[in-house]
Each structure stands twice: as structure tokens, then as C-alpha cells.
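What follows is a predicted structure for the sequence shown.
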Amino acid sequence: MGMSPDVRPQNVPAQQQSWPGRTSEMDPRPDHGEDGYTGRERLVGKRALITGGDSGIGRATAIAFAKEGADVAVAYLPEEQVDAEETRAAVHAVGKECVLVATDLRTEQANLELAAAAVDALGGVDVLVNNAGFQMAHTGGITDFPSGQLEQVFETNVFASFWLTKALVPHLGPGSSVIFTTSIQAFDPSEPLLDYAATKAALNNLMVNLAAELGPKGIRVNAVAPGPIWTPLIPSTFDAAKVQDFGTDTPLGRPGQPVEVAAAFVFLASDEASYVSGTVLGVTGGRAVF
């Protein structure tokens, strides 16, 4: 892959942002592979739709896909336009197409429109990365759970992934790949992420069922389960004290960088993973995924 992220144990400075967070305000700035990732022509000719591709893991995946030879469409919330344009600039810098589609994915109609826009703009879709996600830490317990948060988390994380996959399956041919972003939270849930952890477990289950259903069509379905990765979601959904300790409880002693997760998506989207389906690939800094 040809990248060399800082692998030394490190603490992130205490910081906090309003949701959904901005990459430019993060300290240190996340590594999306703009400079360090070297492609190996593993996705030449492929067309990918990536949700939540404006920042974090989604941005790193878009950049890595482009450096591997793919054209991409990126879905993002309208309020994340600035970050999305940075993603597009990074993809264009390596000579690949990047189509931006601003949308809130919390309705089935929005996902139908997104699928149609991506297929039209790219001439088809070969890889779907269901990556968009929402979390908000809550320490008050279930009896004090905020009204409306459960709906927002499930609509964003589970319903949108279901609806978008449903809309795109008719356009996917043999050799296509569907990849879900799940989480270490599906296996080792944290109490402040009660609802978020449940959505990630649901996505793992959905992935297994879809792998069984779509396998006879030659469509592979897998998931990537990140651990603590340094993205705008972290300072915008945790308090400053939690951010300062972020990732230090892993065996590797540090948070991961988005580019380190993108490599897993590249593998699963590539023809090198032609016999890999129905599995979860953990990128967790040493925390167990099983």
C-alpha cells in the first residue's frame, strides 16, 4: 500500500466540536492518504458509490479507491459541503471522477434518488460502500434517553443502508461488491453508545443475510468493523475529556487513522477478494472482532 502513518502510541489533545464536525478544525488533522497512500491499480475501471464520503473513513476510502483506479460518487449531508469539496479535489488530483451528491439518507425516497444519480453519473455502479453513520454519546441511561435520537441513529445507520442496497442491487452485476461499515461496538459495546452499538450489530447481521441472498448472483457482501478511528465524528459526539483518551485503550495504544481503514475497503472491493463474502474485517488496533 505504501503508506507510513505515525504508529507510535499518542494522545489526542482535548477538543470538542458541534455536530457533524469539520476536518479542518481537528488537531491533529486526520490522515486520509492524500500524500501517503500509493495505489497498485487494484480497482481499475470500477465505479463506486460511497456514503458519508465527505470526511473520515469515507473520504479516505474515496481517495484510496481513486488511487487504485476507480471513479467514485460521494453522498454527504448538505451541511458538510466544504468537506465534500475537499474530497472531490483530492480525487480529481489523481485524475479520477468524483461526483458529489448532497442528501439526507433518512428516507427511502432519498436513497432511491441517490442510487439513480450515481448510476446515471458513473454509467453504473460496481461497488457500494454503506459508510454513512451517526452516533451521539449518552451517559444518562435508557430511562433518560433523548427523544428522537434512537430514530435518527437507526434511520441513518441501518434503514439507509438497507434502502440503498435495495435500490442498487438491480444495477449490480457479477463481481460487484457491497461493503458495510460496522464497528467494534457491535462486538464490544460501550454503554454511552447504547443505540449506535445496536445498529452496528444489526448491520453485521444484515450483511450475512445479504451475502447468502446475493452470492448466487455473483455479488459479494462484506463488512469492515473499525475500532477507534480519528474522524470528525469523535470530537463532535464525545466530550473533550473522552476525546483526550480516545484510542489509548487498544493494544496498539493509539487511535487509527482513516487511511488505515480504507485499505480494508480496497481489499474487499478488489478482485483479490473474489472468494471473500459474508465476513467482517476488523481494523481495531488489536481489539477482538468475533
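In hand now; what should we look at?

CA atoms for contacts and neighbours, from now on please.
Noted.

Output the contacting helices and strands for the host helix or strand of A64.
Here A64 sits within helix 56-67, counting by DSSP states H and E. Applying 3 or more Cα pairs under 8 Å, 6 or more residues apart in numbering; DSSP states H and E, one finds that helix 56-67 makes contact with strand 47-51, strand 71-76, helix 81-92, helix 258-269.

Now do the helices in the stretch 51-200 of the chain.
56-67, 81-92, 108-122, 149-154, 160-168, 194-214 (DSSP state H, counting those that start in this stretch).

Adding mean neighbour count and distance to V74, write the ones you listed out as CSV.
Formatted as CSV, the helices of the stretch 51-200 of the chain follow (neighbours: other Cα atoms under 10 Å; distance: least, Cα to Cα, whole Å):
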stretch, mean neighbour count, distance to V74
helix 56-67, 29, 8
helix 81-92, 20, 8
helix 108-122, 18, 9
helix 149-154, 18, 20
helix 160-168, 21, 13
helix 194-214, 20, 20
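
Redo these as JSON lines? Include distance to A264.
Formatted as JSON lines, the helices of the stretch 51-200 of the chain follow (distance: least, Cα to Cα, whole Å):
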{"stretch": "helix 56-67", "distance to A264": "9"}
{"stretch": "helix 81-92", "distance to A264": "18"}
{"stretch": "helix 108-122", "distance to A264": "23"}
{"stretch": "helix 149-154", "distance to A264": "24"}
{"stretch": "helix 160-168", "distance to A264": "19"}
{"stretch": "helix 194-214", "distance to A264": "16"}
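
let's bring in a second model and compare:
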Amino acid sequence: MKQSDTYSIGILGSKWGEEEKKRWLLRQEVRRSYKKEVLSKLEPLKEGFDVEQYGELSYDAGKYPLFVVKNRKWDSNKATILVTGGVHGYETSGVQGAIRFLETKAELYGKQFNIIVAPCLSPWGYETINRWNPNAVDPNRSFYEDSPSEEAATLMRYIAALELKLTAHIDLHETTDTDNSEFRPALAARDGSVHNNWNIPDGFYLVGDTENPVDEFQKAVIEVVAQVTHIAPPDEEGKLIGVELSQEGVVNYATKALGLCIGFSGAAFTTTTEVYPDSPLVDDENCILAQVAAITGGLDFILETV
């Protein structure tokens, strides 16, 4: 029996081989421009920040330079903050929220922190509006040694080479309706597993780390974001995306075991944002502002308490 009940590629119950991955890749097409929507916005930042290329992805679809933006007044006595966006390239406000933070807030916070922002880890995913990279690998399940994801491996090498201790790592994401209509069915087909349709939370929420939940930090972020957009309520089972709430708007994952981006950094304060851009209560600008609020809310908490 074919996988057509849930996805158009593969045989039900069987993992994809190289042929299925090639068929999937042939279906992908460029739908927007990394150069126009991301790289062009980094150019003006060079006046006040160090914009540094930390690697390049080379796929058959093209070469994609990868950049970080750092404040110039680097001081080893300051706490160092990492902000990542576009680990999943299709999650637009993660990328644009990181850039907006640089455009509007980073200079101010750079007086008190060393700031590193990697605004778009997955440029091919950004252009094709995709969760995976061209090899059908999810970068946000690949932050571990000998990673199969160039996107994850390149960032990890860069951060390791800096030889510094991160105080905070804020990773900017979205949960979209296409998670259920496209990406989870594709995942089930690729892995030969069962696809469970999760409820998509209507609103903003955070994913913390079960090993280091830093509850007060998460609470502070939620409180600031709630001034900008609505926080996702729990479903009828009291959960978000199938996970028990640890507090309002927050669930915790085993981030290191799952290979999530915030799991690799070893930062004292970590969180993954999840914006819901398909809500009738928000628009693109509101989603971007929510991401910026999450960053500033976390940094203000650190300034006030650490």
C-alpha cells in the first residue's frame, strides 16, 4: 500500500531511501530570495556591527553564505548572548525577528552584553519555505557531534572556535498550520512511522529544556511577549503540542537528547520561541515584534537578576 493516505512519496510503513529523497527534492522550488530578504538587510548593519561570514552551504541548488552579526564593543567581562533564527528556514518571523532585533535593539543591549546573532541558519530552507535541508534532514534535530546537517555543524564549529561561555541562547521559531498539513506527514513518510495530527496552539509559546528549565526566565519572557501578542492557551488535555505545560505558555523538551539548537550551546539561560503566524489575531509585523519582545524580555531578566 502506498503512503498516499498521508503523503504522496514512499510506501506506508517503510523508511525513505535515496530514491524517495530525490523525488522529494525535485518537488521543492525557490519561492523567495535569501539575498533580497536577508543578506540585503545585513548590509546597512555593517556601519555599526561586525558582519562576519562563518561558513557557506554548497548544495546542487546553489551556494549559500552564512553570516553572524556581532556588536563591536566586545568585552570579555560581559555576558555573551547568542540569538539564532531560521534553523527551520520556513519559519519567517524567526529570521526577520532576529534582523529586526539587530536593527532596533541590539545596539542598546550591546552596551551590556556581547551579542552574536545568526539570523538565518537554513537559507535554502528559507528560499524554498522548508523545514528540512535538501538532504531531507531537519537541522533542528541535528545539533550533536558528527551532525548530518551542514547548517547545524557549521554553526557549532563557529561557536566552539570562539572558546567562550554563553550566558543565554534564544532560538527563534514558529509553529504553523503547515506543520500538520505538510511537515509532519512528510516526517512520518520519511521515517516509516505513524503521523499523529497534533493540535496547533493558537498563540505564542516557549520550549525550555527539561534539564535546565530556568522557569523564572521563561516566565519573564512570556510576560513581556504577552504585551505584544496573545499567549497560546492549553488544549482540552491541558497540553501544548502534546506536551504537559510547565507553566503558562511554556513546555519543556529534552533539548540535548533531541538535537535541538538550544541544546548544543551550554548556555545558562535557553529558550526556543514559537510564534503562530496563521492565527487570525496576528499579522506578519506582530509576529516579528513578538520575536523581538522575547529577546529583550530575556535579556532584561538577566540584567535584573544575574
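It's in. Model, not experiment: these values are computed from the prediction.

Quantify their similarity with the TM-score.
In this superposition the chains share a TM-score of 0.39, using TM-score structural alignment, normalised by the length of the first structure; 180 aligned residues with a Cα RMSD of 6.1 Å.

between the helix holding A64 of the first structure and strand 47-51, how big is the angle?
Computed by axes from the mean of the first three to the mean of the last three Cα atoms, to 10 degrees, the angle separating helix 56-67 of the first structure from strand 47-51 equals 170 degrees.

got the angle between helix 56-67 of the first structure and helix 81-92?
Between helix 56-67 of the first structure and helix 81-92, the angle comes out at 20 degrees (the same axes, to 10 degrees).

okay, the angle between helix 56-67 of the first structure and helix 258-269?
Using the same axes, to 10 degrees: helix 56-67 of the first structure against helix 258-269 is 60 degrees.

now helix 56-67 of the first structure against strand 71-76, angle please.
170 degrees.

Show the contacting residues for I179 of the first structure.
Residues in contact with I179 of the first structure (Cα atoms under 8 Å, 6 or more residues apart in numbering) are V127, L128, V129, N130, V221, N222, A223, V224, F265, L268, A269.

actually A167 of the first structure, sorry about that
N111, L112, A115.

Please name whichever of the helices and strands packed on helix 56-67 of the first structure is nearest to F162 of the first structure.
strand 47-51 (12.6 Å; Cα to Cα).

residues of that closest one that come out buried?
R47, A48, L49, I50, T51 (16 or more other Cα atoms under 10 Å).

cool, and stretch 54-64 of the second structure?
G55, L57, Y64.

does the residue nearest to the second one when sequence neighbours are not counted belong to a helix or a strand, and which?
When you say that, I think you mean L57 of the second structure. Closest residue to L57 of the second structure apart from its sequence neighbours, by Cα to Cα, 6 or more residues apart in numbering: Y64 at 4.9 Å. Secondary-structure element containing Y64 of the second structure, defined by DSSP H and E: strand 62-71.

about what we covered before: thought the residue nearest to L57 of the second structure was touching Y126?
No - under the criterion of Cα atoms under 8 Å, Y64 of the second structure is not in contact with Y126, lying 10.9 Å apart.

I'd like the next helix or strand past the helix or strand harbouring T167 of the second structure.
In the assignment (DSSP H and E), T167 of the second structure maps to strand 166-174. Next along the chain after strand 166-174 of the second structure, taking DSSP H and E as the criterion, comes helix 178.

Quick check: what element follows that following helix along the chain?
Heading C-terminal from helix 178 of the second structure (DSSP H and E), you reach helix 184-191.

could you point out which element follows that next one?
Heading C-terminal from helix 184-191 of the second structure (DSSP H and E), you reach strand 205-209.

Tell me what angle whatever helix or strand comes next after that following strand forms with strand 205-209.
Per DSSP H and E, the first helix or strand lying C-terminal to strand 205-209 of the second structure is helix 215-225. For helix 215-225 of the second structure against strand 205-209, the angle by the same axes, to 10 degrees is 160 degrees.

give me the number of residues near the closest residue to G55 of the second structure other than its chain neighbours?
In this structure, G55 of the second structure finds its nearest non-sequential neighbour in L66, 5.2 Å apart by Cα to Cα, 6+ apart. The burial count assigned to L66 of the second structure is 21, neighbours taken as other Cα atoms under 10 Å.
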